[in-house]
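**Student:** Could you work out the structure for the sequence below:
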Amino acid sequence: MIKQYLKIAGRNLHRNKGYSMLNIGGLAIGMAAAMLVLLWIQNEISFDMFHPKRDRLYMAGNNLKLQDGINTIFLTPKPLAPELKSEFPEIANTSRHSEMGDILIRVGDKKIKGFGAFVDSTFLQMFGLPLIKGDKNRALVNPTDIVITRSLAKTLFGTDDVLGKTMRLEATEIVNITGVMEDIPRNSRFNETQFLMSWTSMEKKGQSDQHWGNNTTTTYVELTPQASFAEVNKKIRDITVKHRGGNRDAEIFLHALPDWWLYSKFENGKMVGGRIDMIHAFLFIAVFILLISCINFTNLSTARSERRAKEVGIRKVVGSSRRKLIGQFLSEAILIALIAGTLALVTVWICLPLFSSLLGRAITIDISSARFWFSFFGFILFTGILAGTYPAFFLTSFQPVKVLKGTFHSVNSAYLVRRFLVAIQFTVAATLIICTFLIQRQLEFGRMRENGYDRNNLIYIAEEGNIVKNRSLIKNELLNSGVAESVTRTSSPLTESWSNSWGFAWKGKDANDKTIFDMISADDQFAKTAGLKLIDGRDFDLNRYPTDSLGILLNESAVRAMGFVDPLGQIVQQHGADWHVIGVVEDFILSSPFEEIPPMVILGAKGWFNVMHIKFNSSLPTSEALKKTEEIFTRYNAEYPFTYTFVDQAYAQKFEDSERHSLLAGLFSFITIAVSCLGLFALSAYIAENRKKEIGVRKVMGASVLSITRLLSTEFALLVLISCIIAFPISYWFTDHFFLQTYTYRIPVSWDVFALAGTSVLLIALATVSTQAIKAALANPVTSLRNE
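**Tutor:** Purely as a prediction, here's the structure:
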């Protein structure tokens, strides 16, 4: 029976090649788009889910009670991990994790930069990271122990058999390789890690403090199999308060591993979402694109019902049951879905590298996995049934008596259903286009926001090796050679916030005031180098004013937060030091361009430094300035490669995630409108074909091409217009809920976005329908009326 179904289905596909190609093409495009989205979603939800103990692993969160609510961070005091392990028997293991950043690694004459982290000796056991060489229970015990990845071992030594060999870090520290681990998968929060060092090494360097008020380290916790997550959360809540004393201004809690990646957004101490919101949004998009493709199939199948009516009538007369006929039509739909699915898989395979590049992440298909093929064929079966169910029941509902007597007419059959389905298609298309426009406007809004400093011709370089020792020589040579207009050192790049504090004190401060201030250190000519606008006072100038080493600059928000009427000369205390205000700068964006600018304190030269900013001479070509700068740094810091970052490029990276989401929304909007128009094209062509005799009569009676075109186009135009009106509130809610609400600094939603999107959709739909309408209107009426 199945063989007969497939044979009949094949004959029908061959007999109606044009409509078959449209059906298969529309389904293939929709299935390919849905597959891409599902592959991305699968990649997202798989983050860190490969760890054997994932059900018992947690990250310690820190709820800080501030003046305006609770601020949640995932940085904790360094002594928290060992204290949790010793105090609570429900906790099987703990480990601290502190990133080291890019470190110079040297083996013989080979020098490369590698990314590493300090961890406790329990880290490897907790996360189940397999070692191909070494014992994970003893690999990270001594201060000189280091575990490296297989790829780093091969890069440095040409082999992974490197146990017991040594390597040099930062040109001075010699470490012993005690383990080689497999490369950490890309879908992990640790995916950039190339080596791990023992926490005892950090302690030996004096970098592991015991201050309970210094939140600088990520703490991971493994519970025992019998432990209750809720009970442990209650017990550990006040551990920081217990060791610090004083008010309950900080509470520790556990955040489960499955939620680290997807549920990372907290408001007032409560988990409210994160990347999961974007996953839900694109899952809806994938479902709707697939639904639109299935609607095309349904519309074409029901519109062409007259050609299948006699077949159904004859089969019923000779004894075929409705159940068998439904099976036949569903078999045809599943066959079409199989062909379309195969084309979709090939398309996805070809597009996957480009799609991965767009997402900035490697998305792959494991064709050797039985799970993949089971999912693939399940997807095809689901699509075939979804697309074919209504046509199967509709086509088998014909009464054979009416069909065979010739009294059955199907031009208007399922007419309301087809109009409803077309309206759904263009409602979805219009919604996606409006959402895309709004997302792009929000991005442009952030880009065009005044950032408060001059990004042009400005680079920063990490202070490493001999740069600190030779900083004065480097600075003087850059200035005297005409390469740079100004040079300044800072604690962090201009585009990043590395430190904040509520520990500032000033005259008149409320005892309960816990306002958080962004904090950055800077030396000479900071405002000049960054291009900041001074509102009051002056820039740092240690040559003329040596006391500027304890001077500070405030931004406008900080002046308001501190309540200063005349800020110059005011004393601000922090960590036992008295800092005096020498100037006020206009607010500038240090972190996110989509958030309110927080109060900021810029400490003078008594602060700490990690970065050197260089403002190039504007009259010198950038390539020449970079070449001369490299020569100077190579001369004074020969052990380290010259690496730099343009501030404007670093600033542009703030928009990368949003731009990817915008591109994805735009891509799927295009696919949706393309699939909708493909179905509309086929449907309008079929209706024009069915009305060709009516059109011929109208032309003979004197109807113009314009009036006939309007006759065939008006109905579809009205449907699309209704779809746009329905789409307006849906798209507003969708964008506001899943996108705009994530930004404090966001666009107002204006009517012109809806007008532009609605007009675009209407014009595209009219252009699609009009091609068939004009073709029918220009046809020779003699041809259509010859048989009358």
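
**Student:** CA atoms for contacts and neighbours, from now on please.
**Tutor:** OK.

**Student:** Show me where the stretch 451-600 of the chain has its helices.
**Tutor:** Secondary structure of the stretch 451-600 of the chain by DSSP state H, counting those that start in this stretch: the helices cover 471-480, 526-530, 556-562.

**Student:** Buried residues, the first one. List them.
**Tutor:** Judged by neighbour count using 16 or more other CA atoms under 10 Å, the buried positions of helix 471-480 are 471, 474-475, 477-479.

**Student:** related to what we said a few turns ago, export the helices of the stretch 451-600 of the chain to a markdown table and tack on distance to Thr193?
**Tutor:** Formatted as a markdown table, the helices of the stretch 451-600 of the chain follow (distance: least, CA to CA, whole Å):
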| stretch | distance to Thr193 |
| --- | --- |
| helix 471-480 | 30 |
| helix 526-530 | 32 |
| helix 556-562 | 37 |
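
**Student:** Looking at those, which is nearest to Ile385?
**Tutor:** Proximity of the helices of the stretch 451-600 of the chain to Ile385 was assessed by CA to CA; the nearest stretch is helix 556-562, lying at 60.1 Å.

**Student:** Provide the count of other residues in contact range of the closest residue in space to Asn512 that isn't next to it in sequence.
**Tutor:** Excluding the flanking residues, the one nearest Asn512 by CA to CA, 6 or more residues apart in numbering is Gln67, at 7.4 Å. Look at Gln67: counted by other CA atoms under 10 Å, it has 12 neighbours.

**Student:** Here is a second sequence; please produce its structure as well for comparison:
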Amino acid sequence: MLTNYFQIAFRHLAKNKGFTAINIVGLASGMTAAILIMLWVKSEFSFDRFYSNTNQIYAVGMKDVWEGEAVEHFYTPKPMAVALKTDFPEINAITRVDKGTGFLLTHQETKLAKEQGVFVDSTFLKIFDYKVIAGNPLEALKNPNQIVLTKSLAERLFGHSDPINKTIRLDSSQISTVSAIIEDLPDNSFMKGSTYLVPWTLMEKIGYSDDYWGNNSIQTYIQLHKSANVDQFETNIKYFLRKHTDTKVANFIKPIGDKWLYSNFTEQGKPSSQRIGMVGSFIAIACFILIIACINFMNLSTAQSEKRAKEVGVRKVVGANKKLLVGQFLTESMVISCISGLLSLLITLIALPYFNDLVSRKLSIQFDDLLFWAMFAGFIVVTGILSGSYPAFYLSSFLPTKVLKGKYLHVQQKFNHRKILVISQFCIAIILIITTLSIQRQIRYAQNREIGYNKERLVSIIDQGEISKNRLLIKNKLLSSGIATQISRTSSPLTENRSSNYMDWAGKPKDNNTIFARIGADENLVNTAELQLVAGRDFDLAKFPTDSAAMIINESAAKAFNFDDPIGKTVVDGRNWHIVGVIKDFIQESPFSPITPMVIQGAYAGTQVTNIRINDHMNTSEALAAMEKIFKEYNPDYPFEYSFVDSKYAEKFKDFQQLGTLSSLFALLTIFISCLGLYGLIAYIAENRTKEIGIHKVLGASNFKIIRMLSQDFVLMVLFSCLVAFPIAYYIADDMLSAYTYRIKITWDIFIAAGMGTLIIALLTISYHAIKAALINPAVSLRDE
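**Tutor:** Next up, the predicted model:
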């Protein structure tokens, strides 16, 4: 029986090659999209969940409320870890993580400067059990002169020789011994991109550490004992920071496996939607695309029902029951599903490298995993049943007494299911198009936002080696040579906020818990960045030596301080800072969020970034070449590395642009699959109505009227799809954008563009067969077989 099923299935599919090809391509396209999305979803759900003790690891966070809005982040003071370990016996191990390291690594003639290093405590590899290739993970970070390398970094430095116990010079003086080699850190980890680990004791040795409780600049992770009461621990830790500093902040812990997907806030403390929401959206998109592909199959299968009606009638007359007929039609759908599945696997392998670039991940298919094949087989079966069940039960329900008398057409017109299926397809497509257009408009809206400074022709160079020591010599030479017109040094790049704290001032209300972003600067920052002064002046150490302890604040900070006239007022942050200037707000963090109150502190705050405004009269490439010579002169052991501020600012849109690109890609794929089914339907309808068209032409109908007759039903279906999809799309787009304070209003023109675009694409899809049918000579179409 089963053999007979397959023989008839292959015979029928071979006989109808066009419809078979459309079904296979449509299903394969939908299955490919679903596979790619689910690979990404799997990666998202595995983020920081692969440690042997994942359920015991927690990130320590800080929580507060400002202007009625919750603020959370996962940056903590450096001394907090030691105090936590002392006060809470339920902590099995604790480690601090500072990803700001960027030493020049030298071994013999090999020099590497672009590697991302991380300061960690000696317990790091005990808590996070990344795979260790060589060395003892429990002893590898105990001494300040040790270093742990990833496999790829070890190969770049030492080739294929054994690196254990060999030495590396960090910057100009520090010599470290390789104590362990670990596998490259995975993309689905908070350590992504890091290539070496150095002990926290080295940070203390070289003077990078501090015991200031107001400097929230590193991450803290704890591993609790298995027997620990987590709820009680979180209650006990809530007001821990208040014991050590005058603050209203509350502490909390977040499971390491939940930190990526379930945090409502970025690590910089800005509100954001949970990433799990985006994951859920893409799961829904994968399901929708697959459903659209299955709808195509249903439509085309039931569209051919008139051809197969007599076949069903004859089979029932000779004894076939409904169960046998359902089995036959499901076998046909399973064959198509299997072929489509194998084709989708091939397409996925071809598309995966490009998809990986798009999502910035290293996704792969585990062909040696039996679970993968079991899930893939289940995926094919579910798709086959989903796409074939309705046509199977529909076709097998025909009454032989009617279809053998030619009364099938009358039965068919009582309920036109195909219209509902086509409307469903285009509803999904229109919703995706409107969502995509909203995302693209939101990106442009944020890109056009006034950022508060001039980012063009502004170069940032982070200190390496002897740059800090020779900073004045470098500055004077850049200015005297005409390469630069303005130069200023800051503690961090203008596009990043690496430090924040509470401030004290005279008259501060007790319930004021404002967190201020802060950066340090030496002088001339206003002119270099072309910030806009509202009051006061720029730093000028030559005229005002006390400007080392001065402060410039933005308008949001001035509002938070609530001074009648901020100039000359004193603010306390570890020391007294006197305000000398007020600038307009400028964007340092997310362009989609409100601007944080910010203070720029004088030279006492420290600087490690040189900001250079290139002379407008110099060619950029020539200026960079001349700049490199000067830096190599005063810092010969290090490569010349720089970044343009406008490029760094553009990176702030990366995640949102990635979302927009993915949405656009899947919206286009949805339209393609929908139109593929539409193409098949119009071909079948035109074929079935050949004689009707011939009669209309004999009676005087023009080609235009014939085309309109064939097209009008599809136009009405698209228009009805718009009416259904528009309110749903508005709700989805508005909910998605509600996470952003600085956002667009969703206007009517987006809906018109989506509706008109879909209608035009649908008309172009059906036009070929409609025009072809209209041009057939009636003498040919009315000729009796």
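
**Student:** Superposed, what's their TM-score?
**Tutor:** TM-score of the superposed chains, computed with TM-score structural alignment, normalised by the length of structure 2, equals 0.96; 783 aligned residues with a CA RMSD of 2.1 Å.

**Student:** Next, the contact list for the residue nearest to Asn512 of structure 1, please.
**Tutor:** Going by CA atoms under 8 Å, 6 or more residues apart in numbering, Gln67 of structure 1 touches 512-515.

**Student:** what span of structure 2 lines up against the top helix by length along structure 1?
**Tutor:** Criterion DSSP state H: the longest helix present in structure 1 is helix 322-359. Counting by TM-score structural alignment, helix 322-359 of structure 1 falls onto residues 322-359 of structure 2.

**Student:** The matching stretch against structure 1, how far on average?
**Tutor:** Here the mean offset of stretch 322-359 of structure 2 against structure 1 after fitting is 1.0 Å, by mean CA distance after the TM-score superposition for structure 1.

**Student:** list the buried ones in the helix or strand where Ile70 of structure 1 lies?
**Tutor:** Element membership for Ile70 of structure 1 (DSSP states H and E) is strand 69-73. For strand 69-73 of structure 1, burial by neighbour count (16+ other CA under 10 Å) applies to 70-73.

**Student:** Centroid-nearest residue for structure 2?
**Tutor:** In structure 2, the C-alpha nearest the mean C-alpha coordinate belongs to Asp655, at 4.3 Å (CA atoms, centre = their mean).

**Student:** Can you find the partner of it in structure 1?
**Tutor:** By TM-score structural alignment, Asp655 of structure 2 lines up with Asp657.

**Student:** any idea how far the helix or strand encompassing its match is from the chain center?
**Tutor:** Using DSSP H and E, Asp657 of structure 1 maps to helix 656-690. In this view, helix 656-690 of structure 1 has its centroid 23 Å away from the chain centroid, taken as CA atoms, centre = their mean, to the nearest Å.

**Student:** so the helix or strand following that helix corresponds to what in structure 2?
**Tutor:** Tracing the chain past helix 656-690 of structure 1, the next element assigned as helix or strand by DSSP H and E is helix 692-700. Alignment of helix 692-700 of structure 1 against structure 2: residues 690-698, by TM-score structural alignment.

**Student:** And the contacts of that stretch?
**Tutor:** The contact list for stretch 690-698 of structure 2 (CA under 8 Å, 6+ apart) reads 703, 706, 773-774, 776-779, 781-782.

**Student:** any idea where the helices of the stretch 251-400 of structure 2 begin and end?
**Tutor:** Here the stretch 251-400 of structure 2 has its helices, by DSSP H, counting those that start in this stretch, at 256-262, 275-303, 305-317, 322-359, 370-395, 400-403.

**Student:** ok, Gly246 of structure 1 to Asp238 of structure 1 distance?
**Tutor:** 11 Å (CA to CA, to the nearest Å).

**Student:** more neighbours, those two?
**Tutor:** Asp238 (17 against 8).

**Student:** Nearest residue to the aligned residue in structure 2 for the more buried one in space, please, no chain neighbours.
**Tutor:** Under the alignment (TM-score structural alignment), Asp238 of structure 1 pairs with Tyr239 in structure 2. Excluding the flanking residues, the one nearest Tyr239 of structure 2 by CA to CA, 6+ apart is Ala250, at 5.3 Å.

**Student:** Surely that neighbour touches Val60?
**Tutor:** No. Using CA atoms under 8 Å as the test, Ala250 of structure 2 is too far from Val60 to be in contact (10.7 Å).

**Student:** These two: which is more packed in?
**Tutor:** Set Ala250 of structure 2 next to Val60 and count neighbours by other CA under 10 Å: Val60 wins out with 23 against 17.

**Student:** still on that earlier bit, to Leu84 of structure 1, which of the helices of the stretch 451-600 of structure 1 lies closest?
**Tutor:** Comparing the helices of the stretch 451-600 of structure 1 by CA to CA, helix 556-562 comes nearest, at 36.6 Å.

**Student:** Using the aligned residues only, give the average distance of the closest one to structure 2.
**Tutor:** Here the mean offset of helix 556-562 of structure 1 against structure 2 after fitting is 2.2 Å, by mean CA distance after the TM-score superposition for structure 1.

**Student:** Report the buried residues of that helix.
**Tutor:** Residues of helix 556-562 of structure 1 classed as buried by neighbour count (16+ other CA under 10 Å): 556-559, 561-562.

**Student:** cool, and stretch 180-193 of structure 2?
**Tutor:** Applying a neighbour-count criterion of 16+ other CA under 10 Å, one finds 180-189, 191 buried in stretch 180-193 of structure 2.

**Student:** from these, which single one is nearest Thr95 of structure 2?
**Tutor:** Comparing these against Thr95 of structure 2 with CA to CA places Met191 closest, at 13.5 Å.

**Student:** Assess the claim that that closest one and Leu185 are in contact.
**Tutor:** Yes. Between Met191 of structure 2 and Leu185 a contact is recorded at 6.5 Å, counting by CA under 8 Å.

**Student:** residue contacts, the residue nearest to Tyr239 of structure 2?
**Tutor:** Contacts of Ala250 of structure 2 (CA under 8 Å, 6+ apart): 62-64, 238-242.

**Student:** Could you see which of those residues carry over to structure 1?
**Tutor:** Among these, the ones still in contact in structure 1 (both residues aligned by TM-score structural alignment, their matches' CA atoms under 8 Å) are 62-64, 238-242.

**Student:** Now list the buried members of the residues you listed.
**Tutor:** For the kept ones among the contacts of Ala250 of structure 2, a neighbour count by 16+ other CA under 10 Å gives the buried set as 62-64, 238-241.
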